[in-house]
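> Sequence and computational prediction follow.
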Amino acid sequence: MTTTTGTSAGPTGIAIRRRRKPATPYVLLVPAVVALLIGLGYPVYWQVVTSLQEYGLMQQFGAPPTFVGLDNYARIFTDPEVWAVVAKSIAFCLVNAVLTVGIGLGLAVLMRAVHGWVRITMQITLLLAWATPLVAAVTVFRWLFDYRTGVVNWILVQVGADGMDGYSWLSHVWTFFMVASFVVIWMSVPFVAMSIYAGLTQVSEEVLEAARIDGAGPRQILWLIIMPLVRPVIAIVLLLQIIWDLRVFAQIRLLQDAGAPISETNLLGNYIYELGVGSQDFAGAAAVSLFVLVLTMVLAGPYVRYLMKEDAA
């Protein structure tokens, strides 16, 4: 039932009723908003308070924390090591997010082009890869790149790369992050590919047929018709991928356990872990955690504005 807030006279003198938006959708959102505020608000509040205090091992055993203001931020963010970790984390995040979405887009287009058992096989393969437990996936990649018995080194030696015999991928910074990228991309591509493929299935065949009748070729149909229609889906999965890749932790930690130089291969999540659990500097870890929250919002900001413009259009 539509309610009105009053009437006004139009140019012709006819009364026009103004419709009031129903309140039911907003009421239904209240439980979800309250749950988010409770589930996310308190941890953020605790991080803010802790970052303004001296909070270390003694405080874990009951000693009262001392208020120090912004001293933790000044101490942490004047350390060049922190900014080196930030730079590595941003580069790792953006490179992997772009590669993941690019590969996922290619697979989604391929799935739309093929038919029958080929498409089903691709979908099952992607789902199995996506469902693989994280620890199992990282363990497989550690075996593949093991410097003693790894298949990758063996293949490279067989094709003539003698310098790869016994090469330790995880002991060198650049090759460590290369392996880490393989793990992250391999585990993320299935979600991206299936999401974009779901968007591609919503493209009307009548629109594509009309384009073919007008003389458009396959490349023109892909870039001028299909891509604009699925651009919102690509924007969403790219946004999610940037957020997830910035917060990557377990993959890096498990690879570091294989003998990597920890201080040189830390990303932000691992650096926070080392500060808090390793050095018992919980106040410093809280300060870096809040910085990661702000950095996430900054990186996600352009995509959120884009999505809002798409929704308003």
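Okay, I see it. Small disclaimer: the values here were computed from a predicted structure and weren't measured.

> hey, let's count contacts and neighbours off CA atoms from now on
Will do.

> Specify the next element, helix or strand, located C-terminal of the helix or strand where L238 lies.
Applying DSSP states H and E as the criterion places L238 in helix 227-246. Later in the chain than helix 227-246, the nearest helix or strand by DSSP H and E is helix 250-256.

> Can you spell out which helices and strands pack onto that next one?
Contact here means 3 or more CA pairs under 8 Å, 6 or more residues apart in numbering; DSSP states H and E; on that basis helix 250-256 packs against helix 134-144, helix 173-200, helix 262-265.

> How about residues contacting that helix?
134-135, 138, 142, 170, 180, 183-184, 262, 265-267, 270 (CA atoms under 8 Å, 6 or more residues apart in numbering).

> Now do stretch 196-215: distance from first to last residue.
Using CA to CA, to the nearest Å, one end of stretch 196-215 lies 26 Å from the other.

> And the contacts of it?
Taking CA under 8 Å, 6+ apart as the rule, stretch 196-215 contacts 104-105, 108-109, 111-112, 221, 225-226, 229-230, 233-234.

> next one: stretch 254-271 to chain centre, how far?
Distance of stretch 254-271 from the chain centroid (CA atoms, centre = their mean, to the nearest Å) equals 19 Å.

> what comes up buried for that stretch?
Buried residues in stretch 254-271, counted by 16 or more other CA atoms under 10 Å: L254, L255, Q256, A260, I262, T265, N266, L267, L268, G269, N270, Y271.

> Put this next to the first one:
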Amino acid sequence: MSGDPGARRRRPLLPYLLIAPSFLALLAVLGYPLADMVTLSFQDMTRKELFSGEQPPWAGLEQFRTILSDGFFWTVVARTAAFTAVCVTLTMACGLLVALLMRGTSPWVRAVIAAVLVAVWAMPVMVAAAVFRWLFDADYGVVNWLLSRLPGVDLARHNWFTDPWQGFAVITAVVVWGALPFAAVSLHAALTQIPPELEEAARIDGARPAQVFRYVTFPAVKPVFVTVTTLMAIWDFGVFNQIWLMRGGQPEREYYLLGVYSFIESFAVNRYSTGAAIALVTIVLLLGGAVVYLRQMFRLGEVE
């Protein structure tokens, strides 16, 4: 083979050089806080050490033994996992439907849908939470008013957050609303890469629309679908803002997810080291999702 052997030896360094600035920036922004949180989780910091500046006493694994032996902690873990599964499932199902709709519409309709998705994606979480709080307000909520107009339905002054199941349904709607644009646009981009000849050949062979989707369309977009699903799971597992804002900064224990639980333990109960330990366990759980995400990215790169 012809070519410069030295150039071939230098070429593998190029990708690392390209990502080095981003890696260094992330290390500078996140490295010290993460290291400080890890250290804090092995200490026993109270308000005395916080205000005096004294070094907190070393507690070893005591904080982890405390939370891992607490039944409520495992309840929060299970609640977080279930909430994540529901949000991801709804997001990906709705995102795939919107992507298919965009693919089958005219260019101007597709442009309108894309503009709406970008507007939703650009909407701050605080604004989205305020809008949904107004929609489901017990006194002036539009949802209660609309549903009460149905025969036999009376939801006047109905508080959706009295029942955690109904409250989490509203919070799930906020999370899915904010995540839907990314899923829909990503899946639509994957759909545009499918050669029309493949689906046309399946139709000529007598395949029904459902069979075309199952055996031709979905396998073609599966790498992107799995990658986006994994990324959504990582994001939804760490949901905090939506719950905090929807509950007015005072979420009940029935609405605790891991992110909320860690924050409450740290800054409301003032058990800083316990909150750090919960956050560290959350990070370890998220790393499992990150590993799956990276594996999917590598597989996608190999396919390409």
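Cool, the structure landed. Source: prediction; values computed, not measured.

> before we move on, the earlier item: identify all contacting residues around the helix holding L238 of the first structure.
Outside helix 227-246 of the first structure, the residues within contact range by CA under 8 Å, 6+ apart are 89-90, 92-94, 96-98, 100-101, 184, 188, 192, 195-196, 199-200, 203, 268, 296, 299-300, 303-304, 307, 310.

> counterpart of that helix in the second structure, which residues?
With TM-score structural alignment applied, helix 227-246 of the first structure matches the range 218-237 in the second structure.

> Mean distance of that stretch to its aligned residues in the first structure, please.
When the first structure is superposed, stretch 218-237 of the second structure averages 1.0 Å from its matched positions, counting by mean CA distance after the TM-score superposition for the first structure.

> how about that stretch: buried residues?
Neighbour-count burial for stretch 218-237 of the second structure flags 218, 220-221, 223-237 (criterion: 16+ other CA under 10 Å).

> Off-centre distance for it?
11 Å.

> Just give me the closest of the contacts of stretch 196-215 of the first structure to G166 of the first structure.
Of all the contacts of stretch 196-215 of the first structure, G166 of the first structure sits closest to G104, with 32.9 Å by CA to CA.

> How many residues are close by that closest one?
25 (other CA atoms under 10 Å).

> P190 is in contact with that one, correct?
Yes. G104 of the first structure lies in contact with P190 (CA atoms under 8 Å); the separation is 6.9 Å.

> Quickly list what's touching both of the two.
Listed contacts common to G104 of the first structure and P190 are nil; contacts here mean CA under 8 Å, 6+ apart.

> and E54 of the second structure, what pairs with it in the first structure?
So, by TM-score structural alignment, E54 of the second structure is matched to A63.

> With Q166 of the second structure as the reference, measure out to the one residue sitting closest to the centre of the second structure.
Nearest residue to the geometric centre of the second structure (CA atoms, centre = their mean): W235, 2.2 Å. W235 of the second structure is 22 Å from Q166 of the second structure, where distance means CA to CA.

> Same check on E252 of the second structure?
Distance, E252 of the second structure to Q166 of the second structure, by CA to CA: 14 Å.

> Repeat that for A25 of the second structure.
Going from A25 of the second structure to Q166 of the second structure by CA to CA gives 41 Å.

> average distance between stretch 279-296 of the second structure and the first structure?
Averaged out, stretch 279-296 of the second structure is 2.4 Å away (mean CA distance after the TM-score superposition for the first structure).

> What are the buried residues along the lengthiest helix in the first structure?
What stands out as the longest helix in the first structure, according to DSSP state H, is helix 80-113. By neighbour count on 16+ other CA under 10 Å, the buried set for helix 80-113 of the first structure is 82, 85-86, 88-90, 92-94, 96-97, 100-105, 107-109, 111.

> counterpart of that helix in the second structure, which residues?
Mapped onto the second structure using TM-score structural alignment, helix 80-113 of the first structure spans residues 71-104.

> quick one: contacts for A129 of the first structure?
A129 of the first structure sits in contact with W186, M187, P190, where contact means CA under 8 Å, 6+ apart.

> let's see it at 7 Å
By CA atoms under 7 Å, 6 or more residues apart in numbering, the contact list for A129 of the first structure reads M187, P190.
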